[in-house]
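Q: sharing a sequence plus its predicted fold:
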Amino acid sequence: MARFIVSLYLIICGTLLFGMIIPFEGEREFSPSMRQQVQQRVRVSGEERKPVTPLFKQVAEEFSLQPEILYAIADHESGYNPWALNIEGHSIYPKTREEALSIIEKNRRKSFDVGLMQVNSYWIGKFDLSVKEALEPEENLRLGAWILRYCLDKYGNNWKAIGAYHTGSPRNLPERSRAYAVKVMKKYQQLLDKADGNKK
């Protein structure tokens, strides 16, 4: 009996340890606590935000990123247009927030990307955010930074993480994922070189 209890204890401890070291993928990644954490991060009140200019610097610091990578993605995704949309592969550039929201409302059952960082409706739904919140430039940038941080933590500091920002996983459309990463990384390197040149 004692052997059975010891064996059972070792199996339970081993299972718990395995789960801590190698987390299971899938819906577990989007637990209620994680969803709440992202919502709070996105909905930080104005008084709690540091008055750092530009905003890209502040958000980059929050997520341990270089501002240049956020600039590179925003440049590639939307050309810094805060109301830019993509509805199932078709880019649209509304002139106002209201026009953008109206277009989204008409296409709400389709897959769409919104704002500076072209955040996909998948992420908006996962974190139970409204499209209006996700479209706001500051919230959009913060949510895009969170997605990028998530991809970097999951896939490492390489092209796969950058590609995953666009396709969800480097295994989804691998050629498209790599091509996206190459374009963003090229812009990122140009911005880094420019920043280094300004320091000299």
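A: Structure received. Keep in mind that what you see is a predicted model, and the values were worked out from it rather than measured. Numbers count the residues shown, from 1 in each chain.
Q: okay, CA-based contacts and neighbour counts for the rest of this
A: OK.
Q: what residues of stretch 183-196 count as buried?
A: Of all the residues in stretch 183-196, those buried under the rule 16 or more other CA atoms under 10 Å are 184-185, 187-188, 191-192.
Q: identify the residues contacting residue 184.
A: Neighbouring residues of residue 184 by CA atoms under 8 Å, 6 or more residues apart in numbering: 69, 72-73, 76, 162.
Q: for it, give its distance to residue 111.
A: For residue 184, the distance to residue 111 (CA to CA, to the nearest Å) stands at 22 Å.
Q: which helix or strand contains the one residue sitting closest to the centre of the chain?
A: The centroid of the chain falls nearest to residue 147 when counting by CA atoms, centre = their mean (1.6 Å). Element membership of residue 147, judged by DSSP states H and E, is helix 137-155.
Q: how far off centre is that helix?
A: 3 Å (CA atoms, centre = their mean, to the nearest Å).
Q: run the angle between the next helix or strand after that helix and helix 137-155 for me.
A: The element immediately downstream of helix 137-155 (helix or strand, assigned by DSSP H and E) is helix 159-167. Compare the direction of helix 159-167 with that of helix 137-155 by axes from the mean of the first three to the mean of the last three CA atoms, to 10 degrees and you get 140 degrees.
Q: take this one as well and set it beside the first:
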Amino acid sequence: MGLRVAAALIVLTALAPNVHGYCFKKAGARYGISPLLLKAISDVESNGDIHAVNYNAASGTVDIGHMQINSFWKKHLGAHYATLFDACYCTMVGAWILKQCIARYGYDWDAVACYHTGCGVADAKSRAKRKRGLAYIRKVKKRLAAAKQP
């Protein structure tokens, strides 16, 4: 019996990356966003760790899941906020947030900066926020370029 459970866990672990890829494709199709861009954001945010939790001492907020959804969004998500450790749900929420940034800045790098900092680089009120946005864009571009390599 124990051997069967171990074998099942090995199979499920091997399948997990494919399920995760499916999540990016599904969210990308729903919101008109490249699945590769969503994956690159996930990689930068948490290295794809679906159990990632980061506490932001300065702001008193928490980032949850592989897309690092900030607790700011809790009021919009309601009870579903607790579901952010589900890979597909977290991907869908991340794509929804990015889509709001795209509506504001267009489908360009300012929208990617907005996902991370809450505003585009041009709208950043402080030099520090502008630098954070630019650094984030560079990281996502690097991950995106690596994902496109054969």
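A: Happy to help now that I have it. On a predicted model such as this, the values are computed, not experimentally measured, just so you know.
Q: between the contacts of residue 184 of the first structure, which sits nearest residue 168 of the first structure?
A: Ranked by distance to residue 168 of the first structure (CA to CA), the contacts of residue 184 of the first structure are led by residue 162 at 9.7 Å.
Q: how much space is there between that closest one and residue 185 of the first structure?
A: The span separating residue 162 of the first structure from residue 185 of the first structure equals 8 Å under the rule CA to CA.
Q: now render the contacts of residue 184 of the first structure as TSV, adding distance to residue 154 of the first structure, secondary structure and neighbour count.
A: Shown next, in TSV, are the contacts of residue 184 of the first structure (distance: CA to CA, whole Å; DSSP: H, G, I helix; E, B strand; the rest coil; neighbours: other CA atoms under 10 Å):
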residue	distance to residue 154 of the first structure	secondary structure	neighbour count
69	17	helix	22
72	20	helix	22
73	18	helix	28
76	22	helix	17
162	11	helix	29
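Q: for these, work out which two are farthest apart.
A: So, these by CA to CA: farthest apart are 76 and 162, at 12.1 Å.
Q: show me the contacts for residue 10 of the second structure.
A: Taking CA under 8 Å, 6+ apart, one finds nothing in contact with residue 10 of the second structure.
Q: how about the secondary structure of it?
A: Following DSSP: H, G, I helix; E, B strand; the rest coil, residue 10 of the second structure is assigned to helix.
Q: can you tell me what it aligns to in the first structure?
A: If you follow residue 10 of the second structure across to the first structure using TM-score structural alignment, you land on a gap.
Q: that older thread, residue 102 of the first structure: which of the contacts of residue 184 of the first structure is nearest?
A: Set against residue 102 of the first structure, the nearest of the contacts of residue 184 of the first structure by CA to CA is residue 76 (24.1 Å).
Q: that closest one matches what in the second structure?
A: Using TM-score structural alignment as the criterion, residue 76 of the first structure maps onto residue 44 of the second structure.
Q: my guess is that match meets residue 141, correct?
A: No. In this structure, residue 44 of the second structure is not within contact of residue 141 by CA atoms under 8 Å, at 9.8 Å.
Q: residue 57 of the first structure versus the residue nearest to the centre of the first structure, what's the distance?
A: As for residue 147 of the first structure, its distance to residue 57 of the first structure is 17 Å (criterion: CA to CA).
Q: could you do residue 179 of the first structure as well?
A: For residue 179 of the first structure, the distance to residue 57 of the first structure (CA to CA) stands at 26 Å.
Q: more neighbours, those two?
A: residue 57 (16 against 13; other CA atoms under 10 Å).
Q: check contacts around that one.
A: Residues near residue 57 of the first structure by CA under 8 Å, 6+ apart: 66-67.
Q: next, the buried residues of the helix or strand encompassing it.
A: In this assignment (DSSP H and E), residue 57 of the first structure forms part of helix 55-62. Under the neighbour-count criterion of 16+ other CA under 10 Å, helix 55-62 of the first structure has 55-60 buried.
Q: how about the strands in the first structure?
A: Using DSSP state E, the strands of the first structure run over 85-87, 90-92, 112-114, 119-120.
Q: that concludes my questions; thank you for your assistance.
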